[in-house]
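Student: structural data only, the sequence is not supplied:
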């Protein structure tokens, strides 16, 4: 597994690299946004640790550009502690965030938890809903809506699959947070709303009148798609 660290502070790169390499990961690094974008395309890392404050492009801009073509998990490092800043990071495609100063051990735990989720084997190959309008391929982690591939972040994919397993089952925000984060993660529960909003934009014909990800007022969400009888088991 290969991890790309993007930070303009050599000490941070040095410390994280030492921890990652000790755990058996290959590490590459970049000190600015443009180098990070180049390495992401050329090296195809399995995980990116991305600082928000870079000397050229901002971390937010780097994240946006990567999300145009890749679902690689991204953890943001930030000195910003405001709730709005954390939510903004989630909106633009980050999978997790750590506030500076941070514990390298905590970063390692979060990286390994996210990688376990993204590489975990899922039973079944393909299943579909609404007469083939929505298809999910577990082998390629490919999602198609009306025969068009849509690009989901790892968290969006996890939410979709988790809810699609049990259509009509109602999930609270905490239920969904536990599905996409490891049990020890003290996540911001309302961040699920941001992921749901982004997921709806990608898979719904009209995100304001969804047919797949439905709101259950006062409780949370449920999946409203109708399973096609000819699909494989989830």
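Tutor: Great, that's in hand. Given the structure is predicted, the values throughout are model-derived calculations rather than measurements.
Student: rest of the way, CA atoms for contacts and neighbours
Tutor: Fine.
Student: need the helices for the protein, in chain order.
Tutor: Using DSSP state H, the helices of the chain run over 10-22, 33-43, 59-67, 83-91, 104-119, 154-164, 173-180, 191-203.
Student: turn the ones you listed into TSV, columns for distance to residue 213 and mean neighbour count.
Tutor: Converted to TSV, the helices of the chain look like this (distance: least, C-alpha to C-alpha, whole Å; neighbours: other C-alpha atoms under 10 Å):
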stretch	distance to residue 213	mean neighbour count
helix 10-22	37	15
helix 33-43	32	16
helix 59-67	22	19
helix 83-91	17	16
helix 104-119	21	16
helix 154-164	8	21
helix 173-180	12	18
helix 191-203	7	19
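Student: closest to residue 129 out of these?
Tutor: helix 154-164 (9.0 Å; C-alpha to C-alpha).
Student: run through who's touching the closest one.
Tutor: 71-73, 95, 118, 141, 169, 171, 176, 179-180, 195-196, 198-199, 222-223, 225 (C-alpha atoms under 8 Å, 6 or more residues apart in numbering).
Student: A further structure is provided below for comparison with the first:
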């Protein structure tokens, strides 16, 4: 994790300075941008390992920037904002944020969360998983469903993909909701109903691709991904 490059997209110089000092103290490299266009340019050109992204910016807002980043790839993103409402958090997570920190924040916490997000992203790099009709490639961030002669590539959010990979690594096991929160969603910012929402959307996408029953719910417990569409 040493020398990982962190892109800070934030228009308040004092906050940028604080984050830069704390990240560099932990041997991260940093680069900053005070507006969305510059931030996206830095992302394209420098390919940072992680992005710390403010929501309120002078041109594009953080949600627009996050959506643009997700169209390009899977760079981990931590949102840092003064907006503390649960709906704002859920919107950021739905678009694909890896974590969400509310101002005023402890910079040590931001750095700790950055380390956790990077560990999670790097630990997710593993072999291609073949499970029933599913072929999951964690490195390429792709899921292909093959049913008969049909071959469909699923379009999943980052959280949906993390949930699918986590369950696919232990097929037929029932995962409790709390366990899925801890393993796949940002620390401290998710609850059981958030998992239910992501799973519901994931199940709908699988069903639309022809996989009706491979992802199932166990009443009062959680969810299981079975080895075959039984």
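Tutor: Thanks, I have the structure now. Quantities reported herein were computed from a predicted structural model and do not represent experimental measurements.
Student: thinking again about what came up before, for residue 127 of the first structure, find the nearest of the helices of the first structure.
Tutor: Nearest to residue 127 of the first structure, of these and by C-alpha to C-alpha, is helix 154-164 at 9.4 Å.
Student: a markdown table please, covering the helices of the first structure and showing distance to residue 148 of the first structure.
Tutor: Formatted as a markdown table, the helices of the first structure follow (distance: least, C-alpha to C-alpha, whole Å):
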| stretch | distance to residue 148 of the first structure |
| --- | --- |
| helix 10-22 | 37 |
| helix 33-43 | 23 |
| helix 59-67 | 17 |
| helix 83-91 | 23 |
| helix 104-119 | 22 |
| helix 154-164 | 16 |
| helix 173-180 | 25 |
| helix 191-203 | 10 |
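Student: looking at those helices, which is nearest to residue 146 of the first structure?
Tutor: Closest to residue 146 of the first structure of those is helix 191-203 (C-alpha to C-alpha; 9.2 Å).
Student: what packs against that closest one?
Tutor: Judged by 3 or more C-alpha pairs under 8 Å, 6 or more residues apart in numbering; DSSP states H and E, helix 191-203 of the first structure is in contact with helix 83-91, helix 154-164, helix 173-180.
Student: ok, residue 89 of the second structure - contacts?
Tutor: Neighbours of residue 89 of the second structure in contact, by C-alpha under 8 Å, 6+ apart: 100, 189.
Student: that one -> the first structure?
Tutor: For residue 89 of the second structure, the aligned position in the first structure is residue 86, judged by TM-score structural alignment.
Student: measure its match to residue 14 of the first structure for me?
Tutor: As for residue 86 of the first structure, its distance to residue 14 of the first structure is 25 Å (criterion: C-alpha to C-alpha, to the nearest Å).
Student: for residue 75 of the first structure, same thing?
Tutor: Distance from residue 75 of the first structure to residue 14 of the first structure, by C-alpha to C-alpha: 17 Å.
Student: cool, residue 198 of the first structure as well?
Tutor: Using C-alpha to C-alpha, we find residue 198 of the first structure at a distance of 35 Å from residue 14 of the first structure.
Student: out of the helices of the first structure, nearest to residue 126 of the first structure?
Tutor: Once the helices of the first structure are compared by C-alpha to C-alpha, helix 154-164 is nearest, at 11.2 Å.
Student: rewinding a little: same list (the helices and strands packed on helix 191-203 of the first structure) but as TSV, adding distance to residue 19 of the first structure.
Tutor: Below are those laid out as TSV (distance: least, C-alpha to C-alpha, whole Å):
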stretch	distance to residue 19 of the first structure
helix 83-91	25
helix 154-164	24
helix 173-180	24
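Student: which stretch among the ones you listed comes nearest residue 134 of the first structure?
Tutor: helix 154-164 (10.6 Å).
Student: can you give the distance from the closest one to the centre of its chain?
Tutor: 10 Å (C-alpha atoms, centre = their mean, to the nearest Å).
Student: try stretch 45-61 of the second structure
Tutor: Worked out by C-alpha atoms, centre = their mean, stretch 45-61 of the second structure lies 15 Å from the chain centre.
Student: residue 223 of the second structure -> the first structure?
Tutor: That one, residue 223 of the second structure, aligns with residue 221 by TM-score structural alignment.
Student: so that match touches residue 170, yeah?
Tutor: Yes. With contact defined as C-alpha atoms under 8 Å, residue 221 of the first structure and residue 170 form a contacting pair (5.7 Å).
Student: which of those two has more residues huddled nearby?
Tutor: Taking neighbours as other C-alpha atoms under 10 Å, residue 221 of the first structure and residue 170 compare with residue 221 leading, 22 against 17.
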